[in-house]
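1. My questions are about this predicted structure, shown below with the sequence.
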Amino acid sequence: MQCIGFIVFPGFDVLSCAVMSTFEYANREIGEPVYDVRLLSETGGSVRASIGVSVATEPFDDTNFDTLIIGGSDVIGSLTPGAIKFLQQALGRCRRVAAICTGAFNLAEAGLLDGRRATTHWYHARDLRDRFPKVKVEEDRIFIIDGPVWTSAGATAGIDLALAMIEKDFSADVARAVARKLVVYHRRAGGQSQFSALLELEPKSDRIQSALAYAKRNLDQPLNVRQLAEAAHLSPRQFSRAFCAETGQSPAKAVENLRIEAARLMMEQSRHSIDVIARQTGFADRYRMRRAFLRTFGQPPQVIRRNARAEAAA
C-alpha cells in the first residue's frame, strides 16, 4: 500500500482536496486499498479553509510517505521554519513530492523547485517567477513532472496530475477507469495548454463565431479582414467593429493567437520541421513564428518541443 500525505495550510482551497477522491476511486477500481491517504498540517488538529469550513488533520511526524502533496491556498504567505524543514526532508524520504495550484509557492520557498521546471495557476505564475527566479516557471501547462517533483495548474488540474500518478503506479486502463467514474476527461496531458484561444475570445454572435471557425480551418492562408468579413457576411468595416466589440481583440491579434495555439500543438505532438509548421500555420517562415512564440511564451519553438519530449519520456 502506498501512503499519501496531503498537506493543507490555513486558508486552503477546498477544491484542491478533490485530488484525494481520485486516489479513493483508484482503491475502488482495483478492489483493494492500494492508497492510504492522510490529511496533514504542521501541528495537526483543525485547519480552516478559505471558504470557512474546517478539516481535522494529523501533525507532521516521521512517517515515511510514498507521495507528499501540498494543496493550493488563497493565502500565499511565508512558511514556518518547521514546515520548511519538513518539506526539505520530504524530498529525500518520499518517492515524489507534488503541489497543486499555489502549493508550488510552498515548494519554491523550501527550495525544492530551484533549477526545476514547474507550473501553477496562470493567474499566479508571474508572481511565482518574480519571487523565485531560480524556478523555471512554465505558466501555460496543466502539470509538469521534473524528476521526483510534480506541480499542477489550478485546482482541477490536480485531478489530471493524480490520474497521471495512478497511470504511472498501475496502468493507463486503471487511470482511464477512475477518470470515467469521476466523469472527467481522461486525461489532459501535462503539456496541454491552460488556455484555448477560441474559448478566450468568447464571441457572442453566430457571425463572428463563423469567421473564427473559418480562420481556424484556413490558418495557412493570409486571412485578412476582407476574407474574414466575407465569412461573417458583413462588410469589412462592420466586421472589424463587431469583432473588437465582442472579443476585445483585433481580428489580426485573434488570428495570430489561433496560429500560435495551432503551431504549439504541432510542435509538441508532431515530428514536422519548424519550417513546415510555420508554413502550415500561416507564419510564412520560422523567424516570424519564433518572434510570436517569444512574445507569448517567453520561449522559442525548439525549447517548447524539447520540453514536451522530455515530459513524454518521463
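-> That came through fine. Residues are numbered from 1 along each chain as shown.
2. contacts, neighbours, all on C-alpha from now
-> Noted.
3. which ones are touching the residue most central in space within the chain?
-> In the chain, the centroid-proximal residue (Cα atoms, centre = their mean) is residue 142; its distance is 1.8 Å. By Cα atoms under 8 Å, 6 or more residues apart in numbering, the contact list for residue 142 reads 119, 152, 153, 157, 160, 188, 189, 190, 191, 192, 193, 194.
4. go on, residue 232?
-> Residue 232 makes contact with 207, 208, 210, 211, 239, according to Cα under 8 Å, 6+ apart.
5. let's bring in a second model and compare:
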Amino acid sequence: MTTVALAVTDGVSHFELAAPCEVFGVDRSDLADPWYELTVCGPAGARVGGRFRLEPDEGLDGLVRAHTVIVPAWADLDEEPPAELVDAVRAAHRAGARIVSLCTGAFVLAAAGLLDGRRATTHWLHAPALAAKYPGVRVDADVLYVDDGSVLTSAGKAAAMDLCLHLVRLDHGSAVANAVARRLVVPPQREGGQAQFVATPAPDPRSHALSGLFTWALRRLDRPLTVEDLARQANMSSRNLARHFNAVTGTTPLRWLRAHRIRRAQELLETTDDSVEAIAEATGMGTAASLRRHFNRTVGVPPDTYRRTFRGRTAGG
C-alpha cells in the first residue's frame, strides 16, 4: 500500500489537505522502506481554501492507479460534488483502491455510492446533512473515524490526522506510526471510537488532575490497576473520576486503561521476542488467555498472528 493519491478540486480545506501531505508526502524511509509515494491529482490551478492555487502532479484520472485514495474536506456542501471527482473516486474503488475521506470528503464518497449500507462519519456539525442527503449511509457522528475495511472516513480537522496515522499503523505497525506521531508532536493514537467532544469541551489541563494521572497510570500498566486506584491517585471519588474521564477522553477509565494496555502489547509484539505470557504480565493483562481475548476483540486478530504480520513488515523496513 505504498502509493497514495490525494484528490484535489476547487474548495478543498487547507488542513485536510496538509495532514496527508505531512504524513505520506514526507520521506520517512528511515522508519519504513519503501515509504509512501504521494501523488496530488486534480485540475490545474485548483483553489485551496479559497486562497491558494495548486498545481497537481496529474489529473483526477491518476486516482485509479493508486493503492490508497484520500479525499480531503470538500467545502461547498450546498452543491453536488464535481462529477469528474465522483467518477474518479468510484473508478479507483472499482480498481481495488482503499478509499479514505477526511471530514466532509465523506459527501464525495456518499455521492459515489461507496457509503451505501456502510457506517461512516464526518464532522459532527455536518453529520445531520450527510444523513439527510444520503439516507443509505449509517452516519455515526460520535466517533473520530470509522474503518470499514476498504472504505474509511474521519471526522473533522484533528481527526483527519488520527485517521492518517491509523493508516500508517495498518501498513507498517504501531512502532512506525508512533514514531511519525512523535515527529509531528501529536498523540500517537486516539481510538477511532473516541467521542468528537461535540457538547463538552475538555477542561483546562491546569484545572484538573487527569494530566498527572495519565502519566502515573501509563508508568504502571504492568500492575492490576482498578478504577478505585485511579480515583485514589486523582484524589476524587470513582463517580467524579468517571465524569472527568468522559469529558477529557470520551471514554471510561477502564476502557482507557485497556486501550493503552493493548497498545503497549502491540509494541512489545512488534519489537521483542517476549512470549505472550510475558507480554500479558508486562501489560497488566494478567494471563495469556486474557490478553488473547481482549487483543483479538480490539485488534481483530490474535497476538501471534499480529506478531507474524507486523514483525515481518518491521523487518522489511
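-> That came through, no problem. Everything quoted here is computed from the prediction, not taken from an experiment.
6. What lines up with the residue nearest to the centre of structure 1 in structure 2?
-> In structure 2, residue 142 of structure 1 lines up with residue 144, judged by TM-score structural alignment.
7. ditto for residue 106 of structure 1
-> So residue 106 of structure 1 corresponds to residue 108, using TM-score structural alignment.
8. Roughly how far does its match sit from residue 51 of structure 2?
-> 22 Å (Cα to Cα, to the nearest Å).
9. who's more crowded, those two?
-> The residue with more neighbours, out of residue 108 of structure 2 and residue 51, is residue 108; 26 against 9, by other Cα atoms under 10 Å.
10. Hmm, the more buried one is touching residue 87, no?
-> No: with contact defined as Cα atoms under 8 Å, residue 108 of structure 2 does not reach residue 87; the gap is 9.8 Å.
11. shared neighbours, the two?
-> Joint contacts of residue 108 of structure 2 and residue 87 (Cα under 8 Å, 6+ apart) do not exist.
12. could the contacts of residue 232 of structure 1 be laid out in TSV, adding neighbour count, secondary structure and distance to residue 129 of structure 1?
-> Output for the contacts of residue 232 of structure 1, formatted as TSV (neighbours: other Cα atoms under 10 Å; DSSP: H, G, I helix; E, B strand; the rest coil; distance: Cα to Cα, whole Å):
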residue	neighbour count	secondary structure	distance to residue 129 of structure 1
207	20	helix	40
208	24	helix	36
210	17	helix	38
211	23	helix	37
239	23	helix	39
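13. Of the residues you listed, just say which sits nearest to residue 77 of structure 1.
-> residue 208 (43.5 Å; Cα to Cα).
14. That closest one reaches residue 243, doesn't it?
-> Yes: the pair residue 208 of structure 1 and residue 243 passes the contact test of Cα under 8 Å, sitting 6.4 Å apart.
15. show me the contacts for the alignment partner in structure 2 of residue 92 of structure 1.
-> Alignment note: residue 92 of structure 1 maps to residue 94 in structure 2; criterion TM-score structural alignment. Applying Cα under 8 Å, 6+ apart to residue 94 of structure 2 gives no contacts.
16. what packs against the helix or strand hosting residue 306 of structure 1?
-> Counting by DSSP states H and E, the element that carries residue 306 of structure 1 is helix 301-313. On a contact count with 3 or more Cα pairs under 8 Å, 6 or more residues apart in numbering; DSSP states H and E, helix 301-313 of structure 1 meets strand 143-146, helix 251-269, helix 286-297.
17. try 6 Å
-> Other helices and strands packing on helix 301-313 of structure 1, by 3 or more Cα pairs under 6 Å, 6 or more residues apart in numbering; DSSP states H and E, are helix 251-269.
18. where along the stretch 151-300 of structure 1 do the helices fall?
-> Along the stretch 151-300 of structure 1, counting by DSSP state H, counting those that start in this stretch, helices occupy 157-169, 172-182, 197-201, 206-217, 225-232, 236-247, 251-269, 274-280, 286-297.
19. tell me, the last one lands on which residues of structure 2?
-> Helix 286-297 of structure 1 lines up with nothing in structure 2 when matched by TM-score structural alignment.
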